[in-house]
Structure formats: C-alpha cells, structure tokens
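[1] mind folding the following:
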Amino acid sequence: MLYIGPHISTSKGMYMATKDAISISANTFQFFTRNPRGSKAKELNLEDMAKCKVLMEENNFGPLLAHAPYTLNMSSASESTREFAKMVFEDDLNRMEYIPCNLYNFHPGSHVGQGAERGIELIAQILNEVLKEGHTTTVLLELMSGKGTEIGIVFEEVKEIIDRVKLNDKLGICLDTCHIYSAGYDIVNNLDGVIEELDKIIGLDRLKAIHLNDSKNPLGSKKDRHETIGQGHIGLKAILNIMTHPKLKHIPFFLETPNELEGHREEIEMIRKALKIQ
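    Reported below is the predicted structural model:
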C-alpha cells in the first residue's frame, strides 16, 4: 500500500482535513499541531477527533504526521527559548494522546554558535525531561539541510541525540528528500549507498516518515528550498526510485512542495500514474 498525502491545514478541524485529503486521492496527511510561527494551539475537539478516526478507517488511511511549530529551538543559547520549546513540546505530546495519529515530527534546531556538541546536549536534555513511559506517540527528529547552524545535517548528529535519550524507544526519524540532498547525500546517483549508511549509523527501523520534496538547489548546496516534484535537481525518476525502493516503499510519504491542494492533487496523480497505482 502506497501512503501519500500533503500538508493540510486543520483550521476547520481534523475531520474536514481528512475529507480534503480524500478529495485529492491522498490517504494520509501532515498537519501543524499549532500556529507554525507562534505558540497558540486550538482547543481539542474530541467529537471531531472521533469522526476523523472513523473516516480514516473507512478510507484505509496510513498514519498521520503531526509537525511541531518552527519556533521550537531546543538547542538555543537562550534559556527562555529552550523553556518555551520544552513547554510547547510537552503540551503537544499530551495533546497527541487524543489525536488519531502516532507520529510527531520536529526540527532539532540551531545551536546559534555554541557548537553542534553543545546543541546536541541541550536537545537530549529536554527530550529526557518531556518523554514519559506512558506516551504512545513516536517522536521523529527531522534530518536537516545544513543552512546556518542547524543540527541534524549528518546522520551521526541525529544518532548522538538518540543515544543520549533514556526513552529512545520512543524516537524515530523523518527523512526529507530535499534536506538530505542539499546536505550532500546523493539520493539521485547513490540511493542504495545512502540507505546503507543510514541503516548502519541510525538504523532503518527508526525511519517512520519521508517528506517528499524536489530541490531548487543542487547536491550539497546546504539550502532548504523545496520544489514541486519533478521540477528540481532531484527529478521525478529519482523520486520514484525512492518510493519504490524495497526498504522505503512501506514508509508514509508527505508532500511539502510549494503547492496548494490542487497542485498536490496533480502531484499525487502524476506519481500514481507513473507507478501504475490507482
């Protein structure tokens, strides 16, 4: 089963977001847990969640992917910024227990000049404080492109964070095709090699979601500029190779391309047609 969907607004509720996904032949989607540039979260509507769950089951949905706001930076040099990140993260994990979804993705953050080692230490510290035995959600660290002072641009950095977290059975990773290509991993000409390296360093068992994006910039550019599928430096052929790779094809794919709903419909139709999937 191919699970593919876009990022969809849940401003009208999870049920309507699910209906929007179905309208474009998607069978999963990603959503922000709250304002992506702020901290405010809507009150949970448990009736809406229940309707959403039924609709997902009726339409054979794969797991949804919740995305933390961009304002989180666990590795900041500012104590108040780290406290804000901890507060939001902890609140999101509690809210996730009521949402029909078991994956929560976040950007590791930027060390803002402190050095990657210090940033990794701070991220692990907060994760150790907020992760609880009772949580059913798998928290995903997203692999990054390398712009500025980002953490998580090489597999080793993500592995080091995971190793420092006591409850790391609750941790996984999200691979973003644009990010890792921009970071220097050649998924166009050496996909098998990249997968082998990822498995050796982090473990493929931790890969729970893939952000499916083309890239406006070439390999190793260290720039986070997503492009519509087939219109960038990665290209449609390489994207399809990723989606059909025997070690990746069971992972849910989430479009983060510069498109609205209709554009995502076209991308999904193009991919399904190319893969000969209805």
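
[2] contacts and neighbour counts: CA atoms only from here.
    Fine.

[3] give the other helices and strands that the lengthiest helix in the chain contacts.
    Criterion DSSP state H: the longest helix present in the chain is helix 79-96. Packing partners of helix 79-96 (3 or more CA pairs under 8 Å, 6 or more residues apart in numbering; DSSP states H and E): helix 116-130.

[4] follow-up on the earlier one: quick check: angle from the longest helix of the chain to helix 116-130?
    Calculated by axes from the mean of the first three to the mean of the last three CA atoms, to 10 degrees, helix 79-96 forms an angle of 40 degrees with helix 116-130.

[5] and helix 79-96, how far from the chain's centre?
    On the basis of CA atoms, centre = their mean, to the nearest Å, helix 79-96 is displaced by 18 Å from the centre of the chain it belongs to.

[6] so which bits of that helix are buried?
    81-86, 88-90, 92-94, 96 (16 or more other CA atoms under 10 Å).

[7] stretch 201-211 now?
    202, 204, 206-211.

[8] cool, and stretch 233-253?
    233-236, 238-240, 242-243, 248-249, 251-253.

[9] OK, contacts around residue 242?
    Neighbouring residues of residue 242 by CA atoms under 8 Å, 6 or more residues apart in numbering: 191, 248-249.

[10] rerun at 10 Å
    177, 187-188, 191-192, 195, 210, 212, 236, 248-249 (CA atoms under 10 Å, 6 or more residues apart in numbering).

[11] which of those residues fall in strands?
    Here DSSP state E is the test, and the contacts of residue 242 give 210, 212 as lying in strands.

[12] mind putting the contacts of residue 242 into TSV with distance to residue 104?
    Listed next are these as TSV, based on distance: CA to CA, whole Å:
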residue	distance to residue 104
177	18
187	25
188	28
191	26
192	27
195	22
210	13
212	17
236	27
248	19
249	20
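
[13] could you also give me the structure for this next sequence, so I can compare it with the first?
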Amino acid sequence: MIIGSHLSIAKGFSNASKEAIQIGANTFQFFTRNPRGGKAKALDLDDIKKVKSIMKENDFGPLLAHAPYTMNPASYKGNVWEFAKMAFRDDLDRLETIPCSLYNFHPGSHTGKGVEYGIDRISQLLNEVLTGEESTWILLEAMSGKGTEIGRNFEELRAIIDKVEHSDKIGVCIDTCHIYSAGYDIVNDLDGVLNKFDEIIGLDRLKAIHLNDSKMPFGSNKDRHEKLGEGTIGLEAIINIINHPRLKDLPFFLETPNELEGYKKEIEIIIEKREG
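    Take a look at the predicted model:
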C-alpha cells in the first residue's frame, strides 16, 4: 500500500522523507512553494540526491507536489492569471529535478465570470505551459463546489481535459472530503461513484487520492477536512475506499488536521484495516 501525509519541506526533502518513515509512510505530499504566497526555495541538489537514495532504500511510492493556494488559473484578472502561469511553468521545470511524478492543483475559481469562462481560462493556461515532454502527471483536484470553484463535478473536470492539447499528461486527484461535500455518495454508493467517474473521465486518469473525513454533511459544498473516523464520512467508508479493488493500488495522501503523531496513528489504523 502507498500511504503518506502532507509534510513540510522547509528543512529539506530528505528530512521530510525521514519524517515519513517515522510515521510509517512510504510517500508524502508537499507544497511546491509558499502555499499562501508564491516564493519557492532554491533547490538543494545534494538534498535531492539524499532523498532519492532514501526513497529507493525504503521502497517509496510517487511523491505528490501540491501547487500553492494562491494560484488561480481560472481568474479573469491578468496579473493573477499570469502569476498562475509563471508558478505552474516554474513548478513543472523544478519537478523534472525532484523525484516526483505527480503535480496536483486546484482548478481555481471563476469569481463570477461563469463556469465556461473559467474552464476556458484553465485550459488556455495548460495549453500555454505544457510541452508534452513533461515526465510529470498534472492532476486536477476534484473540489467541494464552494463559491465559484471550478471542478465541483466530474463533468467540469472532463471539460477541462477535453480542451487541453496534451491531455495525455492530465490526470485527476480525488479528495474524499471534497467529493462527498460535492454530492458524490462515497459512503452508501462507492461503486456508483466510481462507475460515474469511469464513464465521464476514465479511471485510468485517477492517479492519487486525498484521504480525509469531513466536518460537514453530505452535499454541503463545504471544504472542511476532519480526522479519519471523526467526521460525517466515517471510518468504515474510509476503509472501504482503501480496500476497493479499483483504488487499492493508488497512492493515498492524508490531509487531515493533524501533527506527525496524529498522522502516525491514522496510518497505523489504515494499515491494520487494509485487506491483502
């Protein structure tokens, strides 16, 4: 099983990988730059050599890079959109050096311009940035649907993919809290949700899962993550997700409101409950 959590790389990738091992993980997610800003630390090539060695020795799965929250590829504002394009291109360039094959980003918000406009802006950015030579999967994150978010349903994610020239580089990251809040009943009808995903997007494009419980009720369109088993999704449904034959081989990343010790306990529970 490939399981990890979100970890800070402020002290380097090798330190984050050691923290992952301490909590029983064999992967981790990290922000590519300040999540509430835009600055990115210079890459430490010696540290990257160390993390590559640690990952190999400990049989790590793929790392997941997460774009900053300040990046809004759907924005109508020129400076906001240009920042998103700059950060996106720079992140992809840097990821060719880092041992990381997955790059996840929030599709963004149209801020009143309409879903179709937002989808066009996102796909335009992707078409201006992607060369088709990237070794990284670019993952659209499925969102909860709060406000004017794009990506509140599988159809919107598919619409973006269809407009991207190098669509063979585009995948999806499902967040359990997000899609439950968006109205996909992964508690009572997980098979139905996966069938719908497969029909609209294709399960071959599902490359990672953010594993979270939810503080908010089903269909609330609110993005409020909770610790596993302490929210409205519940531990039984979470275990059904990690054991589902169509999902069990994917990398899972915890984004629960925890510190390291809390992540460690959640990973222990997941491993204990995992079948096979």
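
[14] overlay them and tell me the TM-score.
    Once the chains are laid over each other, their TM-score by TM-score structural alignment, normalised by the length of structure 2 reads 0.99; 276 aligned residues with a CA RMSD of 0.8 Å.

[15] can you put the buried residues of stretch 201-211 of structure 1 in TSV and add distance to residue 107 of structure 1?
    Listed next are the buried residues of stretch 201-211 of structure 1 as TSV, based on distance: CA to CA, whole Å:
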residue	distance to residue 107 of structure 1
202	17
204	19
206	16
207	15
208	15
209	14
210	14
211	13
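
[16] between these, which is nearest residue 119 of structure 1?
    residue 202 (18.6 Å; CA to CA).

[17] which one is the closest one nearest to, not counting chain neighbours?
    residue 159 (5.4 Å; CA to CA, 6 or more residues apart in numbering).

[18] contacts only, for the one you found.
    141, 152, 173, 198, 201-203.

[19] what about those residues, which are in strands?
    141, 173.

[20] from the contacts of residue 159 of structure 1, which ones fall inside helices?
    198, 201.

[21] got the buried residues for the one helix or strand the residue nearest to residue 202 of structure 1 maps to?
    If you go by DSSP states H and E, residue 159 of structure 1 is part of helix 155-164. Buried residues in helix 155-164 of structure 1, counting neighbours by 16+ other CA under 10 Å, are found at 155, 157-162, 164.

[22] could you do stretch 40-50 of structure 2 as well?
    Neighbour-count burial for stretch 40-50 of structure 2, counted by 16+ other CA under 10 Å, picks out 47-48, 50.

[23] please tell me which residues of structure 1 it aligns onto.
    Stretch 40-50 of structure 2 corresponds to residues 41-51 in structure 1, going by TM-score structural alignment.

[24] neighbouring contacts of that stretch?
    Stretch 41-51 of structure 1 is contacted from outside by 10-16, 18, 32-35, 52-53, 55-56, 88, 91-92, 95-96, 98-101, using CA under 10 Å, 6+ apart.

[25] do stretch 189-200 of structure 2 as well
    Residues outside stretch 189-200 of structure 2 that contact it (CA under 10 Å, 6+ apart): 153-159, 179, 183-187, 201-206, 237, 240-241, 244, 246-247.

[26] and of the contacts of residue 159 of structure 1, the nearest to residue 132 of structure 1?
    residue 141 (16.9 Å).

[27] what is the neighbour count of the closest one?
    Neighbours of residue 141 of structure 1 under the rule other CA atoms under 10 Å: 24.

[28] for the residue nearest to residue 205 of structure 2 when sequence neighbours are not counted, grab the count of nearby residues.
    Computed as CA to CA, 6+ apart, the closest residue to residue 205 of structure 2 that is not its neighbour in sequence is residue 171, at 4.5 Å. Residue 171 of structure 2 has 25 neighbours, counted by other CA under 10 Å.

[29] residue 171 of structure 2 matches what in structure 1?
    Using TM-score structural alignment, residue 171 of structure 2 pairs with residue 172 in structure 1.

[30] state the span of structure 1 onto which stretch 109-127 of structure 2 is aligned.
    By TM-score structural alignment, stretch 109-127 of structure 2 lines up with residues 110-128 in structure 1.

[31] which positions in that stretch come out as buried?
    110-112, 116, 119-127.

[32] and residue 135 of structure 2, what is it in contact with?
    Contacts of residue 135 of structure 2 (CA under 10 Å, 6+ apart): 92, 95-96, 100-102, 169.

[33] doesn't it lie inside a strand?
    No: read with DSSP: H, G, I helix; E, B strand; the rest coil, residue 135 of structure 2 is coil and lies in no strand.

[34] map residue 83 of structure 2 onto structure 1.
    Using TM-score structural alignment, residue 83 of structure 2 sits opposite residue 84 in structure 1.

[35] what's around the nearest residue to its match once chain neighbours are set aside, how many residues?
    Excluding the flanking residues, the one nearest residue 84 of structure 1 by CA to CA, 6+ apart is residue 72, at 7.4 Å. Neighbour count of residue 72 of structure 1, defined by other CA under 10 Å: 26.

[36] how far away is residue 72 of structure 1 from residue 268 of structure 1?
    30 Å (CA to CA, to the nearest Å).

[37] ok, residue 165 of structure 1 next?
    With CA to CA as the criterion, residue 165 of structure 1 and residue 268 of structure 1 are 37 Å apart.

[38] swap in residue 214 of structure 1?
    With CA to CA as the criterion, residue 214 of structure 1 and residue 268 of structure 1 are 14 Å apart.

[39] go on, residue 111 of structure 1?
    36 Å.

[40] now the strands: where do they sit in the stretch 1-150 of structure 1?
    4-6, 30-32, 65-67, 103-106, 138-142 (DSSP state E, counting those that start in this stretch).

[41] pretty sure residue 239 of structure 1 is touching residue 177, no?
    Yes: assessed by CA atoms under 10 Å, residue 239 of structure 1 is found in contact with residue 177 at 8.4 Å.

[42] so what sits against both of the two?
    What both residue 239 of structure 1 and residue 177 touch, as defined by CA under 10 Å, 6+ apart, is the set 187-188, 212-214.

[43] any chance of these in JSON lines with neighbour count and distance to residue 148 of structure 1 as columns?
    Shown next, in JSON lines, are these (neighbours: other CA atoms under 10 Å; distance: CA to CA, whole Å):
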{"residue": "187", "neighbour count": "21", "distance to residue 148 of structure 1": "22"}
{"residue": "188", "neighbour count": "20", "distance to residue 148 of structure 1": "24"}
{"residue": "212", "neighbour count": "27", "distance to residue 148 of structure 1": "22"}
{"residue": "213", "neighbour count": "27", "distance to residue 148 of structure 1": "20"}
{"residue": "214", "neighbour count": "29", "distance to residue 148 of structure 1": "21"}
